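*Asks:* With the input below, show me the fold.
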Amino acid sequence: MDCTSKRASRPCPCRSWGASSAKPGWSLRGLAGPPPSGAGTARAKWCRARGATEGGRPRRGCEGSKWFQSHHVRLTGATGGFLGKVLLEKLLRSCSKVNSVDVLVRQKAGQTPQERVEEDLSERIDDDLVNITPKLIGDRPNTYIYIKALAEYVAQQEGAKLNVEIVRPSIVGASWKESFRGWIDNFNGPSGLFIVAGRGILGTRCTSNNALADLVPVDVVVNTRPTAAWYSGVNRPRNIMVYNFTMGSTNPFHWGKVEYHVISTFKRNPLEQAFRPPNVNLMSNHLLYHYWIAVSHKAPAFLYDIYLRMTGRSLRMIKTIIHLHKAMVFLKYFTSNSWVWHTDSVNMLMYQLNPEDKKTFSIDVGQLHWAEYIENYCMGTKKYILNVEMSGLPAARKHLNKLRNIRYGFNIILEILIRCMFIARSTCGEHFPDENFKLKHYGPSWVNIASAGEDTSSTHFFITTVKTAWLDTKHMVFGKVLEGVGLVIYRLAWHNTNEGEGGPGSVLRWSSAHT
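*Replies:* All right, here's what the predicted structure looks like:
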């Protein structure tokens, strides 16, 4: 508020802080009075608290951004006001070490505070932050891998004097033995893929059948942690031990086989509320993948959303398909490539354990039976993630049979439509408007047509040389030779024939004809 404004209905609070006697160059900090006189300790403390020198001028350099490290900032108008948005962005960018920024948000224009915050976070002012990501991660596929690399770098640089070991698992999946077979509690990694495959939501994936599916059970990875810590604590190795816990060189399996066992499991034990029968097509061709996503997924999802709109329900299927498609693109790097990691450290660790510890902290994955593990994994997603009990299995099987019948019926109708629209039919099929048997084989020079059989497109044309009444209801008469009939009949009737096949012995060709 301007201290001299006529709108002021009460004395400006600046006056109570001693603003009227403040010297030029001093900025108010919310405390009263000018600096203490002299050059004593009190004046020095006053200057440091206000970011000024004892000469009465503001400090230069980055003192402002450093000052915010020990202070909290509270903002209003940061979601609705133009100035507030820019101020918030400036604080986060230039004063990144600020202790905290508290933004007061209220309900406005029918939007809840949370909705206003989400809308503000989607503003284009944050585009420069998004553009930084490709420069930071470089050739790495995503930020998750980048952060893991940073963590290992910090451990190697700062943990030289510490007893540190690094355990690198590949794709962590459901438990193998402990504490329950197939236990899983999240949709991450292959868990979500198995569920959408079982429900028939996303049956096409951009994946190589022959790529290694480097899944490792979570309980075996957990057993590696205390075992590695025990070894480092007892032997105190000079260098940081790195344990690559993967399956590629020990017990390899491929994505094509994984999907086969997933579909087989969900066909025997279907999921409730399935969208289509379980089915997955793996393809490495990028163009074919996008084609089938559009035809086999987005189109049915769009039709289903139309049905939901007509029944007064919220639309969700097309959004789900788009979200899953983005997830498939994200995972393509890992499901289309194969890596073989050195597991010498893990093998060494396994041989260091005594027989009792090998049972308690089992890390031997060479004995894992993949078909059984994948089946337990799928049933674990059903039981522990979807919270579906086996008591509903009969209803799920009934629903799956219903979906199959709908699919078969749709395919039959589609085939009939294609036949009617695009496949030419023979004259022995349905009658064309100009097809009739009104004309008879009255005598020589009548022209008729006969097909090779029902539902065939192969036809033969005949010109009679005598009356052939027995063909009146078999061959369709459609014309008569009017000129040159003698020459035509003579050449046809008396031409030599091939006794073996019944056809003419040589080719007869007319150079011109008119109707």
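
*Asks:* Please count neighbours and contacts with C-alpha atoms only from this point.
*Replies:* Fine.

*Asks:* quick one: the strands in the stretch 401-515 of the chain?
*Replies:* Assigned by DSSP state E, counting those that start in this stretch, the strands in the stretch 401-515 of the chain fall at 446-451, 459-463, 476-480.

*Asks:* Residues touching the second one, excluding its own?
*Replies:* By that I understand strand 459-463. With contacts defined as C-alpha atoms under 8 Å, 6 or more residues apart in numbering, strand 459-463 is touched by Pro444, Ser445, Trp446, Val447, Asn448, Ile449, Ala450, Ser451, Ala452, Ile489.

*Asks:* buried residues in that strand?
*Replies:* Ile463 (16 or more other C-alpha atoms under 10 Å).

*Asks:* Let's see this one next, to set against the first:
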Amino acid sequence: MPALDFTNETTMASLQPTLSPMSIPEFFHGKTVFITGGTGFMGKVLLEKLLRSCPGVAKIYLLIRPKKGQNAHERLSQLLCSPLFNTIREDQPFHLQKVLPIEGDITQPELAISINDRNMLVRNVNIVFHSAATVKFDEKLKLSVTINVLGTQRLVELCKKMANLEALIHVSTAYCNCNRDEVKEVVYSPPLGPNQVTSLVECLDEELVDTLTDKLIGDRPNTYTFTKALAESWLKDNKGDLPLVIVRPSIVLSTIDGPIKGWVDNWNGPTGIIAAAGKGVFRAMLCDPNKTADIVPVDIVINLMLAAAWRIGTTQNRELQIYHCSTGQQKPITWKNFIGLCFVYMRKYPISNVSWYPDGTVTSSRIFNICNQYLLHWAPAYIMDFVLHLTGAKPMMMKIQDKLSKAAVCLEYFTTNEWKFDDENVKNLNRVLCDSDRKEFNFDVAKIDWEDYIQFYVLGIRRFIFREDFDSIPQARRNIIRLYWTYRSLQILSVLVMWRFLTIRYGPLRQMWTKALHLLVHMARLLPFI
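*Replies:* Okay, the predicted model is just below:
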């Protein structure tokens, strides 16, 4: 094979990425966007980023279903009151008028969108972001299929009628192929086809589906990853000429950048466990501390989604493109380091009214974990509920521990395994961005400073989950110091009691105990002179 002539301009040009003369904000200028899942965690960050960094966007329609007595307009008003939108409300309040609700329901035929609204969307929409999904790992299969698979199919049916559609971004998950150790940026065909599963689920009653769930999902740990894989498989076979992109984030946590560092507004995934640990009510979990915790900030995922929409919208290539938004390859952090840093900052910025000093242990041994659960969770919860009962208060700690235990079990599969998510497509996409877009829509995970990120993550939990002001930290620190010394005193007392119990029966241990006491007394006397 002849060597490449790198002096040849044609050859050199062919080796360079094709750059679009249009920036991301320019691409979105004058465009109409339709978002499903806009009221969710990722949807809110997507909406805010569009309004703030793509100010030329014409309109943004959110699919919103009525809920808890609120109609779509009321839910949108409540959504826009979130602290996440403070910057826009203060600097560009008129941009909020671009956001309009579309009443509908992802679980219903034709998304339960009115004929007038459907016709309007078909005529006007240029870009669609589909992030609506049930993210509950233990969701019943029938509902999970209805939302994650049938909901996706119904949206695609609508998109195929949109004459001016330039980009369709489907949010999946990196773990939809968690039955593989190494995952490429391709769609893998599941053992059962999506049409087979949807037909089966639709014709059987829920109880029968529940009994078949374990057999149907096979080697996947839950219905969430299973149905996400089904949705991807269906999209690959039925996309037609749609400008479709699939973005697969790993474990999504709080924001890393503006407008608010550390913003988080839900208890999903590790956040609920970390929040409970900060309260002192969760102290043990099954986890391999040396495995990679493939966590990713939510705004990095959103930036990638916007860049992916720009990329497919400014090229003629209609081939399905998949992007893994993960950190394990470029900026890995172990569960040990992640949890350790969380505890460091939960003690530095403690939550008020904690039940006990924030501390804990993780182990990859199921036997040790069961022992820890009974010793550190169930026994204290039983004692506290007994005290509450005696004082006439309502016992609640056993119920809380039950919920936390179920949440921990859902995470065990992901904290005891690790995966290699190929992210070449993401790196290639980053290369073709202009400098201004690469800065404003940063999704380069290699630049993450984990210690700084986790510090703001913990502060975000404190501020947005527990709704505590920064001014309450000094008092909370004084309380945590008292709990620390109480905690250490009880640890020492427990060791002394255990040791004393052993020395009663065994003479040699009793002699060692006496010598140890003499040594401690001697060192205490010398301490003032050191």
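
*Asks:* related to what we said a few turns ago, same list, the contacts of strand 459-463 of the first structure, but as a markdown table with neighbour count and distance to Val388 of the first structure please.
*Replies:* Listed next are those as a markdown table, based on neighbours: other C-alpha atoms under 10 Å; distance: C-alpha to C-alpha, whole Å:
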| residue | neighbour count | distance to Val388 of the first structure |
| --- | --- | --- |
| Pro444 | 17 | 81 |
| Ser445 | 23 | 79 |
| Trp446 | 23 | 76 |
| Val447 | 18 | 73 |
| Asn448 | 22 | 70 |
| Ile449 | 16 | 66 |
| Ala450 | 18 | 64 |
| Ser451 | 19 | 60 |
| Ala452 | 13 | 59 |
| Ile489 | 18 | 82 |
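
*Asks:* for the strands of the stretch 401-515 of the first structure, which one sits closest to Val86 of the first structure?
*Replies:* Of all the strands of the stretch 401-515 of the first structure, it is strand 459-463 that lies closest to Val86 of the first structure, at 80.4 Å by C-alpha to C-alpha.

*Asks:* and of the contacts of strand 459-463 of the first structure, the nearest to Asn376 of the first structure?
*Replies:* Asn376 of the first structure has its nearest neighbour among the contacts of strand 459-463 of the first structure in Ala452, at 57.9 Å by C-alpha to C-alpha.

*Asks:* mean deviation (superposed) between the longest helix along the second structure and the first structure, please.
*Replies:* Longest helix in the second structure, counting residues (DSSP state H): helix 473-505. Superposed on the first structure, helix 473-505 of the second structure shows a mean distance to its aligned partners of 3.0 Å (mean C-alpha distance after the TM-score superposition for the first structure).

*Asks:* Relative to the whole chain's centre, how far out is that helix?
*Replies:* Counting by C-alpha atoms, centre = their mean, to the nearest Å, helix 473-505 of the second structure is centred 35 Å from the centre of its parent chain.

*Asks:* can you check stretch 227-239 of the second structure too?
*Replies:* For stretch 227-239 of the second structure - counting by C-alpha atoms, centre = their mean - the centre lies 22 Å from the chain centre.

*Asks:* buried sites along it?
*Replies:* Of the residues in stretch 227-239 of the second structure, those buried (16+ other C-alpha under 10 Å) are Thr227, Lys228, Ala229, Leu230, Ala231, Glu232, Ser233, Trp234, Leu235, Lys236, Lys239.
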